[in-house]
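Participant: Fold the stuff below for me.
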Amino acid sequence: MSARFTIDGSESLERHLAATCAHVRSGVERIIALGRLQGLALAGGYGRGEGGVLRENGSDMPYNDMEFFVFVRGSTLINDRLYKHALHQLGEALSHAAGLDVEFKILSLARLRRSPVSMFYYDLVMGHRWIIGGDELFTGCEHHRDSTRIPLHEATRLLFNRCSGLLFANERLAHEKLTAADADFIGRNLAKAQLALGDVVLTMSGRYHWSCLERHRRLQEHPDTDPELLSHHAAGVAFKLHPHRSTKTRDELITELSALSQLARNIFLQLESRRLAIKLSAPVDYIESKTNKCPEVPLWKNIFIHLRTRGMPSGITRYPREHLLHELVSMLWAGRQATASSIRQYAALWNRFN
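Facilitator: This next block holds a predicted model:
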């Protein structure tokens, strides 16, 4: 891993991020006894050395969240109950001082070793910065190092989340007055989608990589890459490394979102046709298909979720994300009007099953 948090951030920013990590370490060690604490790793962009640098008023400032994995011996469920609240309080206290969100996820090394391959765990194992511990802790996690093993449902999940961002951005564009905060929210979600579309195509071909710069190089070198997709991905990489607050007009944002949404639609249909082994020529085909859209989720888990939580919109044998996928396709591409009420309902469920 890079010794830096960013590619070209100022030394002042680098020192600020290093100091935040030091405060995180001391805070975690106060909460969790060393006999139970196995390790502490910074993941995300800053953990990979590709963190965002926001340049304003002549200064470099942090932009992304700082995502820390706290590896604790024993049951993750029990450890969540023991330490989650205290770690959340620590994160809130440090976030204010750091000028960015500090977040924690509790996990055990044993659970990571036995977990199936996912994009999330691949990124963690391949791109991280140790605050406590070292790479010897990832012994037994070799299956997470092979990006060709990332299943297609992981690409669907990434596209689902980024297209949900487009849906939320579209709702902001419907506001009577477009505020600076709205424009920034929309621009950020457009950039995330631009990056994700290329990442999804790479995952489909087994060429995904933890580094956004390497992913873009792989897109560039492939002769079949669509020039429009490549242009969007370049913009997404540029925003990830050097984010900025959007100053575009409503009309400019509408035009950009429309073009991006159309490209996302085409990639979504291509991906889901392949993943589910069904022919999808139009969004309505996806909505009307009775095929299980989340076959990777075991039946027992679906039934458990429905028994535990009343009012789930999908059938008892189906994972709730299937309902969200249908709603997304319907509102974003199939012509159904997305009202403020329907967006709120969607967002509430999306926050639980994204």
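Participant: going forward, measure contacts and count neighbours with C-alpha atoms only.
Facilitator: OK.
Participant: Which helix or which strand is home to the closest residue to Gly27 other than its chain neighbours?
Facilitator: Closest residue in space to Gly27, ignoring its immediate chain neighbours: Leu90 at 6.9 Å, by C-alpha to C-alpha, 6 or more residues apart in numbering. Counting by DSSP states H and E, the element that carries Leu90 is helix 76-98.
Participant: One more, so I can put them side by side:
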Amino acid sequence: MSADDLASHHFTVHHDREIDGQVRTDVEHIRDATLATHPGAVGLFLVGGFGRGEGGVVQRDGRWRPANDYDFELITRGPVDHGALRDLGVRLARECGVPMVHIEHSLAWKQRLRGPTEYTVDLRLGSLALHDPHDMRTRLWRCQAPRIPLTDAMQTLFTRTAALLWCFESPRDWRRAGMPARFDLAIQVSKALLAIEDARLIRVRRYHPLYAKRLQRFLTLGAGESLVSAMRWATEFKLRPDATSIPEDLEGLWFRARDWLLAEAFQHAGAMTGRRVESWRDFGQATRWRSLRGRDRWRLLRSRAVWERHRELALVNMLALAALQRDGSSDPKLSASARRICEDLGEAAGPGWNGLRLALLRLFERLW
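Facilitator: Just a heads-up that it's a prediction; the model follows:
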């Protein structure tokens, strides 16, 4: 199979000819530019929401554009220049007038070795093949009830801690923010909520690549009414950002999402290790590579240094998030712990909670 039928693919849940046509123009341009610079590619896939037919779009400058970004997966037989690939994504985003174009890369020989992971499930069941002459998706792990490693979900929770830091300066600054800032904040809050959903579904082995299916399954897990309501909004906002209202008390939702995300990370760490995780010390110990069990531990054997770096970054992010109070002040003990780890990692934090936040974002850019 060379490629899926791009002409008949619906990129969003709207199934609107105008929206599909404008997104298709972007996708074809990105496909052609990527393959032109990587002529030996053995696979190029549109992944993420648009690959699944669940992309979110909004009107900008009289045109339908992604609310967030486009995501692609490039597969080659040999290594590529990742710096050049990032630069290509930046250039293509500018040419298409979209916030970002992410082009991730993987090697063809690794496809059969990945096993059942969130990556393989999403690529096999939730992607659009733009160039696939060797039918690379058949090389991915087949499984009816995917046993996605718990560490996959923890990595997603890790990244969402940085997303919550990125979008929020302080309650005082937030109250003066205009509509563009509200929309950006809503995107990051919805992503944090959906990461919680993913983690819970992966723990009970009921993950599905489609957001609508995930929500249906999440509703059977007995979550509290407030979290269920927030998850319904997050799913609807992800699928239809152009038609979904942003909560009036978005600041309050940020704090609730923060609390739910931190609690979920503690619970997930306990599930990974079989230990009770009730304190920051417990969390730090439980998420160390040597504390992981069975398949979760051995699949990270070669990349344990990367895992440890991500774990430490997530821990300091979580401490900073937990420190922020609704009145704009910060818990001195948690802030001091976060600053100490931040300095140990080579990044001095400026004054106040926002100074700490900015230092952590610099750390994330440098070390993640």
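Participant: thinking again about what came up before, so the residue nearest to Gly27 of the first structure makes contact with Arg25?
Facilitator: No. Counting by C-alpha atoms under 8 Å, Leu90 of the first structure does not reach Arg25; the two are 10.7 Å apart.
Participant: coming back round to it: which elements pack onto the helix holding Leu90 of the first structure?
Facilitator: With contacts taken as 3 or more C-alpha pairs under 8 Å, 6 or more residues apart in numbering; DSSP states H and E, helix 76-98 of the first structure sits against helix 11-31, strand 102-107.
Participant: I'd like to know which of those lies nearest to Trp333 of the first structure.
Facilitator: strand 102-107 (33.7 Å; C-alpha to C-alpha).
Participant: Report the mean deviation for the closest one after fitting onto the second structure.
Facilitator: Superposing on the second structure places strand 102-107 of the first structure at an average distance of 2.3 Å from its equivalents, by mean C-alpha distance after the TM-score superposition for the first structure.
Participant: okay, and that strand goes to which residues in the second structure?
Facilitator: The aligned range for strand 102-107 of the first structure in the second structure is 101-106, by TM-score structural alignment.
Participant: Show me what Leu152 of the first structure aligns to in the second structure.
Facilitator: Leu152 of the first structure maps onto Leu150 in the second structure, by TM-score structural alignment.
Participant: Likewise for Ile267 of the first structure?
Facilitator: Under the alignment (TM-score structural alignment), Ile267 of the first structure pairs with Glu264 in the second structure.
Participant: Repeat that for Val237 of the first structure.
Facilitator: By TM-score structural alignment, Val237 of the first structure lines up with Thr235 in the second structure.
Participant: Please give the element, helix or strand, for its match.
Facilitator: Assigned by DSSP H and E, Thr235 of the second structure belongs to helix 225-239.
Participant: average offset between the helix or strand following that helix and the first structure?
Facilitator: Following helix 225-239 of the second structure in sequence order, the next helix or strand is helix 250-273 (DSSP H and E). In the superposition with the first structure, the average deviation recorded for helix 250-273 of the second structure is 2.0 Å (mean C-alpha distance after the TM-score superposition for the first structure).
Participant: could you point out which element follows helix 250-273 of the second structure?
Facilitator: Counting by DSSP H and E, the next helix or strand C-terminal to helix 250-273 of the second structure is helix 280-286.
Participant: so how far is whichever helix or strand comes after that next one off the chain centroid?
Facilitator: The helix or strand immediately downstream of helix 280-286 of the second structure is helix 294-298, counting by DSSP H and E. Mean-position distance between helix 294-298 of the second structure and its chain equals 23 Å (C-alpha atoms, centre = their mean, to the nearest Å).
Participant: Brilliant, that's me finished.
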